[in-house]
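J.: Sequence below, structure please.
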Amino acid sequence: MPPLPPSLPPFDPRTVPIIGVDAHLPPVAPAAQAPDALRRRFATPPAWTPEIRREPPFMDRPPAQAAVLVPIVMHERPTVLLTERTAHLSTHSGQVAFPGGRTDPEDTDATATALREAEEEVGLAPRQVEVLGELSTYVTGSSFIVTPVVGLVAPGARLTPNPHEVADVFEVPLDYLLDPAHHQRHLLRWQGHEREWFAMPYEDHGRTRFIWGATAGMLRNLYRFLAA
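T.: Presented below is the predicted three-dimensional model:
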């Protein structure tokens, strides 16, 4: 296959063909999603292998370190807090994402980056997050080396989204995201090249939240970690 082009053509990921749904894989048991079970899992991680480590590059740029916060809200039925990025941002505009971003020089580690970015983007104070640990790094097609930092958040945490970066903040049930019956595989073919990704569309009060790309890939790795 020839080298990947420096960029992909504009496309709507919702219209890209679905080539499979992983309903044959078992969901993570509800008991394993409880806060104490999550604490134990991160305290003594199992042997596991991330399913996705790197996306095919589609942008010619130097690699950059970044981190995201995967905030699990401790409702009776736990949820994951996600954002919709504003349409004018230079990267991943309009997409569903975790709070997070590029590492700053003053950040001491990935956790510091994730907590700082979450506070800047959605107003989630670091003291409101109980950090559990990290998943393996995930390299995006735009050359960001992303460390997902998983944390617990109490329900009712006060949020003040930054309107410059965040168009919306919403929650998706954790058990929905950890059920592979909701994991779609999409395949884009273009000029002899192929790019495959996961998507996890979620119906939210009459609106489809289309979770795909890097965010879905990191959630898939979280599934693999908790199912191991």
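
J.: rest of the way, CA atoms for contacts and neighbours
T.: Noted.

J.: now the helix or strand where Arg116 lies, how far from the centre of its chain.
T.: Taking DSSP states H and E as the definition, Arg116 sits inside helix 110-122. Here the centre of mass of C-alpha atoms in helix 110-122, compared against the chain's by CA atoms, centre = their mean, to the nearest Å, lies 14 Å away.

J.: what sits up against it?
T.: Contacts with helix 110-122, where a contact means CA atoms under 8 Å, 6 or more residues apart in numbering, come from 66-69, 99-104, 107, 124-126, 131, 147-149, 159-162, 165-166, 169.

J.: quick one: buried residues of it?
T.: Neighbour-count burial for helix 110-122, counted by 16 or more other CA atoms under 10 Å, picks out 110-122.

J.: tell me what the longest helix along the chain is packed against?
T.: The single longest helix within the chain, with elements called by DSSP state H, is helix 213-227. Secondary structure elements in contact with helix 213-227, counted by 3 or more CA pairs under 8 Å, 6 or more residues apart in numbering; DSSP states H and E, are strand 193-199.

J.: Give me the helices and strands touching the strand it packs on, please.
T.: The helices and strands touching strand 193-199, judged by 3+ CA pairs under 8 Å, 6+ apart, are strand 184-190, helix 213-227.

J.: now the other sequence, so there's something to compare against:
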Amino acid sequence: MTRPDAIENVARALALPGDTSSDFDLNPGLILPEGRKLRPAGVLCALQQGRDGVDVILTKRSARLKHHPGQIAFPGGKQDPGDADPIAAALREADEEIGLHPDRVEVLGTLPTHETVTSFVVTPVIGFVREPFDERAEAGEVAEIFRVPLSHVTNPANFRVEGRRWQGRKRYYYTVPFGPYYIWGATARMLRALAERVAR
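T.: I've put the predicted structure just below:
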């Protein structure tokens, strides 16, 4: 399958230099604990040609999960001992969570790592889904698989900064809502990093 122009633009954007990001970017006064151990993880920002342009595949996490229930997320997770690197972890998790086999994904590149409040250092992997696949939401972990236009999440004007109280203080974070989906936190921050590069 020929890569759409939007995919070529993303591939070019990934070659640009950029800084790492974190859940704490908008909260510079927050003091992080010394000696914290960060665990490697990978998430897949999967791009696929849709009817009206290129879409980003996202998931809504199950409400029954202990961590981040009901939140919007990329498929992905921690790097296991059998994973060669965070890219392999992201591809394996996408296969497990939504039924997207690695053979159908062309890895375009990665964004700089993102540190989460849960002590993961996440590598956002950007991949082009070259052909249709049979979606399969992992029972117990993924409540829904859905798509958002790439043009929506790469337009910096669609992002907002919001805040809520967390551990006794106001914490600020990015959001990029789309329809009924409230995309925020680490997922929105990583999408914001992609948007900043595409907009250059």
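
J.: TM-score of the superposition?
T.: Once the chains are laid over each other, their TM-score by TM-score structural alignment, normalised by the length of structure 2 reads 0.85; 190 aligned residues with a CA RMSD of 2.4 Å.

J.: hang on, the earlier thing: nearest to Leu177 of structure 1, of the helices and strands packed on strand 193-199 of structure 1?
T.: Counting by CA to CA, Leu177 of structure 1 lies closest to helix 213-227 out of these; the figure is 7.1 Å.

J.: What span of structure 2 is that closest one aligned with?
T.: With TM-score structural alignment applied, helix 213-227 of structure 1 matches the range 185-199 in structure 2.

J.: Other residues contacting the matching stretch?
T.: Defining contact as CA under 8 Å, 6+ apart, one finds that stretch 185-199 of structure 2 is touched by 9-10, 13-14, 16, 18, 21-23, 72-74, 111, 114, 116, 124, 153-156, 159, 173-176.

J.: go with 6 Å
T.: Residues outside stretch 185-199 of structure 2 that contact it (CA atoms under 6 Å, 6 or more residues apart in numbering) are Ala13, Ala73, Thr154, Asn155, Pro156, Tyr173, Tyr174, Thr175.

J.: Closest to Ile31 of structure 2 out of those residues?
T.: Tyr173 (16.3 Å).

J.: For the closest one, which residues are in contact?
T.: With CA under 6 Å, 6+ apart as the criterion, the residues that contact Tyr173 of structure 2 are Val161, Glu162, Gly185.

J.: Using JSON lines, please lay out those together with distance to Leu65 of structure 2.
T.: Shown next, in JSON lines, are these (distance: CA to CA, whole Å):
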{"residue": "Val161", "distance to Leu65 of structure 2": "26"}
{"residue": "Glu162", "distance to Leu65 of structure 2": "24"}
{"residue": "Gly185", "distance to Leu65 of structure 2": "17"}
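
J.: which one of those has the most neighbours?
T.: Neighbour counts for the contacts of Tyr173 of structure 2 were taken using other CA atoms under 10 Å; the highest belongs to Gly185, with 22 neighbours.

J.: That residue and Arg171 of structure 2: what is the separation?
T.: When CA to CA, to the nearest Å is applied, the distance between Gly185 of structure 2 and Arg171 of structure 2 equals 10 Å.

J.: Excluding chain neighbours, what is closest to the equivalent of Pro75 of structure 2 over in structure 1?
T.: Per TM-score structural alignment, the equivalent position to Pro75 of structure 2 in structure 1 is Pro99. Among residues not flanking Pro99 of structure 1 along the chain, Ala118 sits closest, at 5.0 Å (CA to CA, 6 or more residues apart in numbering).

J.: repeat for Val96 of structure 1
T.: When the adjacent residues along the chain are set aside, Val96 of structure 1 lies closest to Glu84, with 4.5 Å between them (CA to CA, 6+ apart).

J.: I'd say the one you found and Asp168 touch.
T.: Yes: the pair Glu84 of structure 1 and Asp168 passes the contact test of CA atoms under 6 Å, sitting 5.0 Å apart.

J.: Between those two, which has more neighbouring residues?
T.: Neighbours were tallied for Glu84 of structure 1 and for Asp168 using other CA under 10 Å; the higher tally belongs to Glu84 (22 against 16).

J.: between the strand or helix carrying the more buried one and helix 110-122, how many degrees?
T.: Taking DSSP H and E as the criterion, the element that holds Glu84 of structure 1 is strand 79-85. Using axes from the mean of the first three to the mean of the last three CA atoms, to 10 degrees, the inter-axis angle of strand 79-85 of structure 1 relative to helix 110-122 is 60 degrees.

J.: Many thanks, I have nothing further to ask.
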